[in-house]
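# predicted model follows, preceded by the sequence.
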Amino acid sequence: MTTAPLSGSRAQLEDAATQWAALAPRLAARGRVRLSPDGGRNYPRRGERRITAQLPSQPAAVLLYDDNGCAPCLVLDLDTSSGGHDAVERDFRSLSGLLSRSGAVWFSDSSPSLGRHVYVPLAEPLPLADARALVSRLALLHPTLDPLPLASIASGCVRPPGAWHRSGGHQLLDQPLEAAVATFARPTTPRALAALGDLLPPAPAPHVDQDADALPDRLTPLRGYNEPDQDFQHIARTGDGWQDRYATPSEARQAVLWACVASGWALVDVVRRLEDGTWSGLASLYARYAPTQRRRSVLRDWNNALRHERQRREQPRKESVRVRPTSALKSQRGQAPGTVNQQVREWLTAVDLLLAPGTDLALRATLYALAEAAVLTDSLTVEHGNRSLAIALGVDQRTVGRALKQLLAEPADRALIDLVEPAAGTRANVYQLTIPPLLQPACAAKPWRRGRIHAVRPVFRELGLSAAFVYAALEQAETARGGRDIAASARLGVTATYEALQVLSTHGLATRTPAGWVLGDASLTQLAEAWGIVEEIRAQIARYREERRAWWAWLNRRAPLSLVRDESSPATPPPELGWIPEPPPDDDDESALEILERILGGHVIEQRTA
């Protein structure tokens, strides 16, 4: 669907640009802004940029939480969709009266849709839990107040003054610009914020369990498990999801640290994630402490977690601990250029020769997923279902199905895969990677592709396939390269390449130097962890697992599973696993296929003998 063209008078545009330049950088807690690719409906992470004083030419929203999980400005969004313009104006009058009576300092703007944003700059940034609780209490009195802008550290954002609106106008101030700018010089104090809380309905008192058991001394972390359960990592990363399990933020952060201790982590593992922004949710649970006291508080809680874990392990156990048997992941690191490895790299040369710029990126990515699977199984014959390939690519299985159907329909002189054996029962299609005969000499003569072979690494689920191919092109480059050279190597258009470079640069994955573009210093693994992408992969795997079980049940009602499965395969679907997963490997290139192996505790299906 195309978006309506942005419009507005020249005078309004000039006012909007001035307001953006003066206020948007002040409101952007992380110095970041997200551009909307669909005219203001959504603000995905792949549209994230470093904010500048220049007004973007499309709807844009600033992120409201800093790297410590705190909001430097309380932003209240009154939305006409919850009652219309009259309801918004009624709530605005009530809200402005409460803010003025409490001594808070604020300013506001209006949108073309007649909604309003109220901005309350804070002398002390407000942690996620406190900001969310305050907004919830305000919403009890103001039905049009939308809590979403301050509901999430990762995605909490709002269009600032001057920003384009989806209807074509701008967010414009209700007060003179000088008055709005002045609020940042005299922000709302904690006393005024407390006075505002006194004017609101009380929040339900949480139930706090009392536990005064004596704890033993500090204990060196045990190495029984490898990483905290994903529920605890979700709390640490987002600051969300603890309210239904723990009565207070203190209990929630203590639980996260206990999970780290039980997993054999060292304190430095936690501190690093707190200080580099990976665990901004956990940082927000410590925001009540001054920065100089935060490490001391973390150390105290860490010691408590160590004592608790030691006591738990010293107590007699009534049940055994479930430990998942694991095997080493198949890795391309340090792999000798054996026959299959060489043939796969030559096959990828054929892929690049045949697929011109403008080819469907999902189709290209599917081919790279088959290449990665071939290297992992050491076989040019790959038995992978659409769902397994979808996990490797971060797309829906129907997208993979369409791509494979298109590839199999190619004429013989362009065929890159051949269907060796169609799917039957619980067995997936078996594909053979093939190089068209006319291309074989050229593929054999070209230098091998450097480095590991990847499908789509997890972080590019968020940043997009164009960014994935551009990043791969930078990996292959031995020196800095210009944008057009990168476009040719990535087999993308020049415009798409520069847009992808901007996305990569925003997240530290690409750097522009005087000589050209080079890889950035940011870690793919750290970004994937901070954005919760492994959690997303787990959810996709769980959904596909249930679909697969339903398929097995359907087959079993019509024929014994032994007739449709190899005798070496289990006769019943695998049970749910309750283990704590292994950590990612030390290298920064773990793929979704390898995450699939790690999460499921298995390995990629080997080549099947006839």
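Structure received.
# use CA for all of it now, contacts and neighbours both
OK.
# any idea which helix is longest in this protein?
The longest helix of the chain (DSSP state H) is helix 533-558.
# what about the strands in the stretch 301-450 of the chain?
381-383, 417-421, 430-433 (DSSP state E, counting those that start in this stretch).
# mind giving me the packing neighbours of the second one?
Think strand 417-421. With contacts taken as 3 or more Cα pairs under 8 Å, 6 or more residues apart in numbering; DSSP states H and E, strand 417-421 sits against helix 397-408, strand 430-433.
# can I get the ones you listed in CSV with distance to Phe232 and mean neighbour count?
Below are the helices and strands packed on strand 417-421 laid out as CSV (distance: least, Cα to Cα, whole Å; neighbours: other Cα atoms under 10 Å):
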stretch, distance to Phe232, mean neighbour count
helix 397-408, 29, 16
strand 430-433, 39, 20
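# can you list these in JSON lines and add distance to Ala180?
Shown next, in JSON lines, are the helices and strands packed on strand 417-421 (distance: least, Cα to Cα, whole Å):
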{"stretch": "helix 397-408", "distance to Ala180": "49"}
{"stretch": "strand 430-433", "distance to Ala180": "63"}
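# ok, and here's another one to check against it:
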Amino acid sequence: MASLCLDLDTSKALQGVVDDDAQRLGNLLESCGVRYVADVSPSGGRHLYIPLAERVSGLEARELVEAMTLLAPSLDPSPHQNVTDGCIRVPGSAHKSGGHQILTTPLATAYDILRRRNPAGAVAALRLALAPEVRRARELKGRAAKMVATATAHGISPVPFGGSQSPLRVLARTGLYDTAKYASPSEARMAVLNHFAACGWTLDQVRLELGGQFPGLAALYANTDRQERLIDKEWAEACRWIQKRGTPPTGKRTTRINDTSPPKPTGGASRPSSKAGTHQLVNDLENVLYAVLDHRLKEHGREGLSLRLLLRAVLGYMRTMETDLLDVGCRTFATAMGKHHGTVARLLRTLEQASDGILTKVSDARGRNADAYVIQLPRHFEQLARELSWRSGKIHGIRPVFRALGDAAALVYESIERGRLSPTTAGIVRSTGLSRTAVESALGVMCSYNMIERRHGQWAITAATSLTALARRLGALDDAAEQIRRHRLQRAAWHAWLDRNLVPELAEHEVEDGESDLYWIPPSESELDWGGTLWRVA
């Protein structure tokens, strides 16, 4: 391939989304030192042409264009997806609807770009900038291939794989909607806003994403003035509609909202305790965790990584809920860790035995109530906890970005983030108990995503990189949202069974709604300053 051709098509998204995508991709290319030629079609579509000094293979070109498709919903990758039918109109070409492709880059500049084509270094910089999208595109293709293979093996006709692209999410990203379902853009907007309200979003979070991952919703307002005039009123209507249906209003904490908000106990037990005493207990337990338990749990091999992160999730929920008695369900822990709830149930039993008296089960799950565990500091750890100084910072289970990067990367990042001094690679190996190969691999991946940087042989966190934004680019937020949606349906089915057999009435908000085809995770409150994380603890 001597050129990359980006086709932004109005058949894939509204005109406003096409224009925003062209601006976004243009900024990305310019930041990587890539020069391009642009034109516009009579239908409103846009083309970006990237001439290359050195040819790239068709596979490399396809990979780059498909990665950019994850950034720009209106981008049509088909010109680079086959060798026989892919085509694109060049400036000056006649359009099927009448008129011609109009060159928007000045003619002299376009001639210079085509004569002095982009060097290999610029393409390499573009590939590095698109590393999260390239990784995510590969994973999606791998999942699709696996589904096709499984379906074929069972004699089932495979269906197209769309990841977590539900109709409402596609609507919010592209602005295109089913006219048989929604009579006007206003009704389509309200469907998305109603769903945001049901998922616990705030108006500030909606405003933030109108210029971020959901430009299609903004395009449904036609222009910025109309958007500012209507959004407050429509959001209020969405909140009233949700409250009328019986969904818990935004701001109230429940076990079933999402993993950005701390869950309430499910009602299995209650035990009064001092809030200050609970925070002090968590600080002491963190000291024991880093000094003793991490090194003991690593003897469990690969399972040890999950046990260490599960104990961190337990302490995180304990601090958030300000109690030493937890009755948090396996599915809630599974969402915080990015694992299957069956795996969490098995890990909890193992952790109870391996925690050396810190975690003790006091009651079994029954009905809607989860297993209850009391967390305490055993007497033989009291002296150690007092001698060690408390660490600053938050303790986490698995933040969404590490769903994609893995448990080892989460522990390595924590070692850098919460270390009293910026550690060296050898120091990270000692503090995490991981092999040097695993540590170096995790450091290399995180460094390529600009999450960390090395200064004078020591590693430090790159404060400007938002873990939530990176998680979105890697598709981890989509995976988390799908897991929350699945857990929501499972809880609703279980509660319905209990209601049929034990309780006469089923709460309205526990019945599955056909419109609620995907449960969205709202951005964290601190993400408004681009410094937030998805799973927050006190």
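Perfect, I can see it now. Everything numeric here is computed off the predicted structure, so don't read it as measured data.
# quick one on the thing from earlier: do you know which of the strands of the stretch 301-450 of the first structure lies nearest Leu361 of the first structure?
Judged by Cα to Cα, the one of the strands of the stretch 301-450 of the first structure that comes nearest to Leu361 of the first structure is strand 417-421, at 16.9 Å.
# just to revisit the earlier point, format the strands of the stretch 301-450 of the first structure as CSV; extra columns: distance to Gln254 of the first structure.
Listed next are the strands of the stretch 301-450 of the first structure as CSV, based on distance: least, Cα to Cα, whole Å:
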stretch, distance to Gln254 of the first structure
strand 381-383, 45
strand 417-421, 53
strand 430-433, 49
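# hang on, the earlier thing: out of the helices and strands packed on strand 417-421 of the first structure, flag the one nearest Leu465 of the first structure.
Nearest of those (Cα to Cα): helix 397-408, 13.4 Å.
# ends of stretch 505-512 of the first structure, what's the gap?
Stretch 505-512 of the first structure has an end-to-end distance of 8 Å (Cα to Cα, to the nearest Å).
# list the buried residues in the longest helix of the first structure.
Across helix 533-558 of the first structure, burial judged by 16 or more other Cα atoms under 10 Å covers 533-535, 537-538, 540-541, 544-545, 552, 555-556.
# equivalent analysis for stretch 237-247 of the second structure, please.
Across stretch 237-247 of the second structure, burial judged by 16+ other Cα under 10 Å covers 237-239, 242-243, 247.
# what residue of the first structure matches up with Gly367 of the second structure?
Aligned counterpart of Gly367 of the second structure in the first structure: Gly425 (TM-score structural alignment).
# how about that match, nearest residue that isn't a chain neighbour?
Val564 (5.0 Å; Cα to Cα, 6 or more residues apart in numbering).
# quick one: residues contacting the one you found.
Applying Cα atoms under 8 Å, 6 or more residues apart in numbering to Val564 of the first structure gives the contacts 424-427.
# one more pass at 10 Å, please.
Contacts for Val564 of the first structure (Cα atoms under 10 Å, 6 or more residues apart in numbering) come out as 424-427, 552, 555-556, 571.
# same deal with Val459 of the first structure?
Val459 of the first structure sits next to 394, 467-468, 523-534, 591-592 when contact means Cα under 10 Å, 6+ apart.
# do you know how far Ala131 of the first structure is from Tyr119 of the first structure?
13 Å.
# also Leu74 of the first structure?
Where Tyr119 of the first structure is concerned, Leu74 of the first structure sits at a distance of 6 Å (Cα to Cα).
# mind listing the strands for the first structure?
32-35, 48-50, 60-63, 70-78, 107-110, 116-127, 145-146, 157-158, 172-173, 381-383, 417-421, 430-433, 510-513, 516-519 (DSSP state E).
# out of those, which gets nearest to Ser489 of the first structure?
Checking the strands of the first structure against Ser489 of the first structure by Cα to Cα gives strand 516-519 as the closest, at 13.0 Å.
# next, the mean deviation of that closest one compared to the second structure.
Following the fit onto the second structure, the mean deviation recorded for strand 516-519 of the first structure is 0.9 Å by mean Cα distance after the TM-score superposition for the first structure.
# give the aligned range of that strand in the second structure.
The alignment of strand 516-519 of the first structure onto the second structure (TM-score structural alignment) spans residues 458-461.
# what's the counterpart of Gly483 of the first structure in the second structure?
Alignment note (TM-score structural alignment): Gly483 of the first structure maps to Thr425 of the second structure.
# tell me the contacts of its match?
Contacts of Thr425 of the second structure by Cα under 10 Å, 6+ apart are 412, 416, 431, 436, 439-440, 443, 454, 457-459.
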